[in-house]
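*Asks:* I'll drop the sequence and a predicted model, then ask my questions.
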Amino acid sequence: MTVKLCIFGGSFDPVHEGHVCMAEHARKYCGMDRVLFMPCSLSPLKEQAPSVTDDQRCRMIELAVQGLDWAMLDRTDLELPPPSWSWRVAERTAERYPGAELFWLMGKDQWDSLEQWGRWEYLSSLVTFIVYRRGGVPSPRKGVRALFIEGDEPASSTRIRHDLRSGVCPVPHLNRKVEALIRREGLYGTARV
């Protein structure tokens, strides 16, 4: 039986409950065996690097997926030289999991800008996209395999960083173990506790 693996890449700066809900939707509705939470080193489409270290983001992901046997941290992108190219990540994942069927989980905003991704047509030959839509209907692309799932997650890493700097406690949509690590290490402008 072919293993279905879903790559879920992103800054995860920080990882939040919305990320986990998106991954759970993909697993449930598209029959994934495993979702690989894959923090990227530096996206070619973003001007700023993540606010915290790669190790800190990885530890937060491990806490966020603790106890979920279908989810795991995968450091593939961090092991490749920057910037992060999705096609390289898909190639390396295919090498690591020979025979697996690969999927790529993304939001509608990423789907809408897919043509800006490096070698996106080649990437499309390696994976089936799972597009998580929050309102609006994504347009299919000829020759590109894609599954569309509906959901509405209000969580935002930008908002969570703002709430942390502003002293909100507890922060909505943030896993309590992740929040404890953030406060213990004084991340995102919080005072160490």
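*Replies:* In hand now; what should we look at? Please read these numbers as outputs of a predicted model, since none were measured by experiment.

*Asks:* Could you use CA atoms for every contact and neighbour count after this?
*Replies:* OK.

*Asks:* Which residues belonging to the longest helix along the chain are considered buried?
*Replies:* Ranked by number of residues, the top helix in the chain under DSSP state H is helix 17-30. Of the residues in helix 17-30, 17, 18, 19, 20, 22, 23, 24, 25, 26, 27, 30 count as buried by neighbour count, 16 or more other C-alpha atoms under 10 Å.

*Asks:* How about stretch 71-86?
*Replies:* 71, 72, 73, 74, 75, 76, 77, 78, 84, 85, 86.

*Asks:* Between the two ends of stretch 32-46, what distance do you get?
*Replies:* Taking C-alpha to C-alpha, to the nearest Å as the measure, stretch 32-46 stretches 29 Å from start to finish.

*Asks:* Would you mark the buried spots in it?
*Replies:* 32, 34, 35, 36, 37, 38, 39, 40, 41, 42, 43.

*Asks:* Can you give me the distance of the residue lying closest to the last one once chain neighbours are set aside to residue 61?
*Replies:* When you say that, I think you mean residue 43. Leaving out its chain neighbours, the residue that sits closest to residue 43 by C-alpha to C-alpha, 6 or more residues apart in numbering is residue 84, at 5.1 Å. The gap separating residue 84 from residue 61 is 18 Å, by C-alpha to C-alpha.

*Asks:* same check, this time on residue 169
*Replies:* Look at residue 169 and residue 61: by C-alpha to C-alpha, they are 20 Å apart.

*Asks:* Compare neighbour counts for those two and give me the winner.
*Replies:* Neighbour tally, residue 169 and residue 61, criterion other C-alpha atoms under 10 Å: the higher count belongs to residue 61, 27 against 9.

*Asks:* Closest to residue 65 out of the buried residues of helix 17-30?
*Replies:* residue 20 (7.4 Å; C-alpha to C-alpha).

*Asks:* so what's the closest one up against?
*Replies:* 64, 65 (C-alpha atoms under 8 Å, 6 or more residues apart in numbering).

*Asks:* mind listing the strands for this structure?
*Replies:* Under the criterion DSSP state E, the chain contains strands at 4-10, 34-39, 71-73, 101-107, 128-133, 146-150.

*Asks:* The structure to be compared is supplied as follows:
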Amino acid sequence: MKVGLYFGTFNPVHTGHLAIANHMAEFSGLDQVWLVVTPHNPHKKKSTLLDDHQRLHMVFLATEDYDKLKPSDIEFRLPQPNYTVHTLAHLQEKFPQHRFSLIMGEDNLNSLHKWKNYEVILENHDIYVYPRVTPEVLLPELQGHPHIHKTDAPIMEISSTFIRNCIKAGKNIRPLLPHKVWEYVTHNLFYRK
């Protein structure tokens, strides 16, 4: 099975995340997309980042009606700070029957060369890239790479930061969150302070 890994803090997961994940699952040749919730870095100030399991629960609520989208807490059990190359190696060992790919925005692709062992990632894994509002000029060494696949996923201008700021300001942003996530956030009074 071909599995796309879509990493994020998902603080909170929103309709933009779902639109991109679903597009990748339906149109890129991937069989499933796992939304991998990135754990809180214990060395960083917590700020507005919700507890790991609260964010994972929101991803579960958001994806439970999608057959091809799955929440993943795989990084919760890995030593911190963690690197994507280690997560990929761990997943390949745990699920040898799957072929794992990365899903990322154009902006992240252009900083890929700064990632730990990025050459290993590029050599062994496909990368599916979704467009950002401002198109990025791809670094020369990445142009035409056989493992990099640019997709025509919808351009999403929604951000979790915008959603948190709106909730704090008392704005109704209900259409930007999956219904069950909206209910969970509202019930628990998240992002109010």
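*Replies:* Received the coordinates, thanks. Quick caveat, the model's predicted, so the values are computed rather than measured.

*Asks:* that older thread, which stretch among the strands of the first structure approaches residue 163 of the first structure most closely?
*Replies:* strand 4-10 (20.4 Å).

*Asks:* Can you show me the helices along the first structure?
*Replies:* Counting by DSSP H, the helices of the first structure are 17-30, 54-64, 76-79, 86-96, 108-112, 120-126, 157-166, 176-185.

*Asks:* For the residue in the second structure sticking out farthest from the centre, which non-adjacent residue is spatially closest?
*Replies:* Centroid-distance maximum for the second structure: residue 170 at 26.5 Å, with C-alpha atoms, centre = their mean. Spatial nearest neighbour of residue 170 of the second structure, excluding adjacent residues (C-alpha to C-alpha, 6+ apart): residue 192 at 7.9 Å.

*Asks:* same thing with residue 138 of the second structure?
*Replies:* In this structure, residue 138 of the second structure finds its nearest non-sequential neighbour in residue 110, 6.3 Å apart by C-alpha to C-alpha, 6+ apart.

*Asks:* ok, the corresponding residue of the first structure for residue 110 of the second structure to residue 78 of the first structure distance?
*Replies:* Under the alignment (TM-score structural alignment), residue 110 of the second structure maps onto residue 112 of the first structure. Using C-alpha to C-alpha, we find residue 112 of the first structure at a distance of 25 Å from residue 78 of the first structure.

*Asks:* ditto for residue 109 of the first structure
*Replies:* Taking C-alpha to C-alpha, one finds residue 109 of the first structure at 23 Å from residue 78 of the first structure.

*Asks:* same thing with residue 147 of the first structure?
*Replies:* Distance, residue 147 of the first structure to residue 78 of the first structure, using C-alpha to C-alpha: 27 Å.

*Asks:* Ok, residue 27 of the first structure next?
*Replies:* Taking C-alpha to C-alpha, one finds residue 27 of the first structure at 24 Å from residue 78 of the first structure.

*Asks:* likewise residue 14 of the first structure?
*Replies:* Using C-alpha to C-alpha, one gets 16 Å for the distance from residue 14 of the first structure to residue 78 of the first structure.

*Asks:* again, but for residue 148 of the first structure
*Replies:* From residue 148 of the first structure across to residue 78 of the first structure, the span is 28 Å (C-alpha to C-alpha).

*Asks:* Just give the nearest non-adjacent residue to the corresponding residue of the second structure for residue 176 of the first structure, would you?
*Replies:* Counting by TM-score structural alignment, residue 176 of the first structure corresponds to residue 179 in the second structure. Distances taken as C-alpha to C-alpha, 6+ apart place residue 62 nearest to residue 179 of the second structure, at 7.9 Å, with adjacent residues excluded.

*Asks:* and if you look at residue 9 of the second structure?
*Replies:* residue 38 (5.0 Å).

*Asks:* Tell me the counterpart of the one you found in the first structure.
*Replies:* For residue 38 of the second structure, the aligned residue in the first structure is residue 40 (criterion: TM-score structural alignment).

*Asks:* for residue 52 of the second structure, same thing?
*Replies:* In the first structure, the residue equivalent to residue 52 of the second structure is residue 54, according to TM-score structural alignment.

*Asks:* Same check on residue 3 of the second structure?
*Replies:* Aligning on TM-score structural alignment places residue 3 of the second structure opposite residue 5 in the first structure.

*Asks:* residues in contact with residue 62 of the first structure?
*Replies:* The contact partners of residue 62 of the first structure, taken as C-alpha under 8 Å, 6+ apart, are 72, 73.

*Asks:* That should have said residue 174 of the second structure, apologies.
*Replies:* Shown in contact with residue 174 of the second structure (C-alpha under 8 Å, 6+ apart): residue 182.

*Asks:* if we go to 10 Å?
*Replies:* Listed by C-alpha atoms under 10 Å, 6 or more residues apart in numbering, the contact set of residue 174 of the second structure reads 14, 163, 167, 181, 182, 183, 186.
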